[in-house]
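A.B. asks: One predicted model, sequence on top.
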Amino acid sequence: MHHQLTYGDIKTATDRISGRVRPVTLTPTPPAPGTIRTAHRGPRDRRDDRPEQPYELWLALEFMQHTGSFKARGAQNFIQAHRDAGTLPDAGVTIASGGNAGLACAWAAQQQGVRATVFLPTTAPAVKVGKLRGYGADVRLVGAEYAEALAACEEFAVTTGALASHAYDHPLIAAGAGTLLEEIHRQIPDLDTVVVAVGGGGLFAGVATAARHHGIRTVAVEPENCRALNAAIEAGRPVDVTVDSIAADSLGARRTSAMALHAAQQDDVYSVLVPDSEIVRARQALWDDRRIAVEYGAATALAALTCPDLPAQPASARGSYRPGSGEKVCVVLCGANTDPTTLISPEN
């Protein structure tokens, strides 16, 4: 039995975590010349004779969130909801993730004065282990692969009674992520389209559910070789995909959640695939033009607008999405946990 996310879940989460997360900063962004192309006519046929206008682009700077990614929202909502319901065990919370979800879980637990036990493979980078410990987490290094760390985490939850948190496949986590769209909509009430990168689908499920309530289109963007959601749409059910992309550290889910697939099957959702070369280019452009350093996963969303024309269709699109004339588009830059030395600084 899968919980289908509702707008009510997101509204509740918005109230619950208000004042506990940083409100998102939005910045209007003139597209860099020659990099961002518009469609001759948008997917919404406006049936009017007005001349073509460039579209309006906004960037949601969610990488400035606590812990450097949107995941702080879901983690805060998850722990707070359990605390409110009196279902938070003495053993605290546990998660297997060396990525943004683990950081967010450790941070939210520290905020709430709750114990967090984080399981990672022994191959985890020391910098991530250090960050997690900085948030007060008990870090346990188990096995050479994530699967082994996950098994140890599940065993720990069973033996200690600790509350297991999932990186993305949980309604409280996804609803927390959806609070981001609520904040965006509050600042741009007449937004037409929101563009988000998809890994496991927690951010997408939350954002798309809230967007649909407000009549906003959602464009879900994945690397060509990390297409868990795109493949699920094609198959009509979540399926395993191979994961091979420069953005795999944050978008490398083997399969999407049923919750994300359900959200993707609604009207006005576009699924877009972009090549790694365009992800690298979009990330570098953000640095060159605006001194914004984001992880590859965050640049993936922008790459949907900047990559050269490829045909795109609703819900099984491959390639790019083109905004229509005068369309208001917001691209979510979702995380900044990256190695900035991978950004090339041109010699001045």
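C.D. replies: Noted; the coordinates are in hand.

A.B. asks: Going by C-alpha atoms from here, please, whenever you check contacts or count neighbours.
C.D. replies: Fine.

A.B. asks: And for the nearest residue to residue 245 once chain neighbours are set aside, the neighbour number?
C.D. replies: What sits nearest to residue 245 in space, not counting adjacent residues and going by C-alpha to C-alpha, 6 or more residues apart in numbering, is residue 225, at 5.8 Å. When neighbours are defined as other C-alpha atoms under 10 Å, residue 225 has 19 of them.

A.B. asks: Ok, residue 141 next?
C.D. replies: The burial count assigned to residue 141 is 17, neighbours taken as other C-alpha under 10 Å.

A.B. asks: hmm, back to that, mind listing what the residue nearest to residue 245 touches?
C.D. replies: Residue 225 sits next to 242, 243, 244, 245, 275 when contact means C-alpha atoms under 8 Å, 6 or more residues apart in numbering.

A.B. asks: If we use 6 Å, what do you get?
C.D. replies: Neighbouring residues of residue 225 by C-alpha atoms under 6 Å, 6 or more residues apart in numbering: 243, 244, 245.

A.B. asks: Quick check: it is in a strand.
C.D. replies: No - Residue 225: not assigned to a strand; according to DSSP: H, G, I helix; E, B strand; the rest coil it is coil.

A.B. asks: got another, please set it beside the one above:
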Amino acid sequence: MDQATSPAGTIGPDDVRAAAARIAGRVRPVALAHVSSGGGGPTPFEHADVSFALEMLQHTGTFKARGAANLAAYHVAAGTMPDAGVVIASGGNAGVACAWAAQATSTRATVFLPGTAPAFKVAKLTALGADVRLVGTEYAHALEASIEHATSTGALLSHAYDNPLIAAGAGTLAAEILAADPHVETIMVAVGGGGLYAGTAAAVAGTGVSVVAVEPTGCRALHAAIEHGGPVDVPVDSIAADSLGARRTSQLAYDLAVTSTTTSVLVPDEAIASARQHLWDHHRLVVELGGATALAALLSGAYVPRAGERVAVVLCGANTDPCDLVGR
């Protein structure tokens, strides 16, 4: 098939394995760090066996390098990469990954961002040689502009999350977690549009491993889709919106959520900020707010693991300004 080995509209373990073969040697294998309950007193997960998946150490600072590398490698090998290169809309991280993958394959990248994108992410894109264009105030505005650009120029339209190659590439992270620790029972991931979630659910299909999908209360695209029986538009209002601020989840993510062992939970902004600070205070790890969102579900009690449950918490990104972390 064009973009996946599974039937159209779905991905599964075979797609993730194919992605892993394409990007082998291009991305950094994830490191797992076993942690205690955190040194900050009793927590809701003190009786669980918790590890952090340190994906913020990935090229470009986030897991999105995996999907971008898979998409670029696929189209370059197939001879379907147009002269106009790749165009993508992003809150920042997907655009940085796209630009990185394009640079590595001598491909042009045009990246549309909302005008609210953090300046340091814009600077990263410029350093990677991307043609950066700021449009509107939300991801949805940038997406509309990217579609218009692809139509007018013939550029390959990528997507921050709603593309089977992007999702399958993201799923290689979960496959690596299970390879590093076959006893993991639960993988916790932050969810924006659903690319990392979809790849994770696809990667663990048939293994008995469950997925906990964590979203900010103000950016609940996947949670709302599950409640409404399909993807719907939601408001975007969270301190983590620059990386998790999708207005609508993908059909792929929704389909996997309702056919897999998935728990969807919501966390308030206060819990996200607290989890980010916790990672600095107790582990000296600097992550962006979206990167701390999965951990926020544990620290706040939004997800309470069973006694002894072996949990891998994905710290998915570090594209942040650490100046607002309080030194302790």
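C.D. replies: Done, it's in. The model shown is predicted, which means the values in this text are computed figures rather than measured ones.

A.B. asks: Adding distance to residue 166 of structure 1, write the contacts of residue 225 of structure 1 out as JSON lines.
C.D. replies: Output for the contacts of residue 225 of structure 1, formatted as JSON lines (distance: C-alpha to C-alpha, whole Å):
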{"residue": "243", "distance to residue 166 of structure 1": "19"}
{"residue": "244", "distance to residue 166 of structure 1": "22"}
{"residue": "245", "distance to residue 166 of structure 1": "22"}
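
A.B. asks: With secondary structure, distance to residue 8 of structure 1 and neighbour count as added columns, please give these in a markdown table.
C.D. replies: Output for those, formatted as a markdown table (DSSP: H, G, I helix; E, B strand; the rest coil; distance: C-alpha to C-alpha, whole Å; neighbours: other C-alpha atoms under 10 Å):
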| residue | secondary structure | distance to residue 8 of structure 1 | neighbour count |
| --- | --- | --- | --- |
| 243 | coil | 33 | 20 |
| 244 | coil | 36 | 16 |
| 245 | coil | 35 | 22 |
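
A.B. asks: ok, which stretches of structure 1 are strands?
C.D. replies: Assigned by DSSP state E, the strands in structure 1 fall at 26-28, 56-60, 93-96, 116-120, 138-141, 163-164, 193-197, 217-223, 269-274, 328-332.

A.B. asks: Tell me how far the third one lies from the chain's centre.
C.D. replies: The reference is to strand 93-96 of structure 1. Chain-centre distance of strand 93-96 of structure 1: 19 Å, with C-alpha atoms, centre = their mean, to the nearest Å.

A.B. asks: what's the answer for the second one, then?
C.D. replies: On the basis of C-alpha atoms, centre = their mean, strand 56-60 of structure 1 sits 16 Å off its chain's mean C-alpha point.

A.B. asks: Please tell me how far the residue nearest to the spatial centre of structure 1 sits from residue 260 of structure 1.
C.D. replies: Taking C-alpha atoms, centre = their mean, the centroid of structure 1 lies closest to residue 203, which sits 4.1 Å from it. Using C-alpha to C-alpha, to the nearest Å, we find residue 203 of structure 1 at a distance of 9 Å from residue 260 of structure 1.

A.B. asks: same deal with residue 80 of structure 1?
C.D. replies: Separation of residue 80 of structure 1 from residue 260 of structure 1 (C-alpha to C-alpha) stands at 23 Å.

A.B. asks: of those two, who's got more company?
C.D. replies: Using other C-alpha under 10 Å, the more surrounded residue of residue 80 of structure 1 and residue 260 is residue 260, with 28 against 20.
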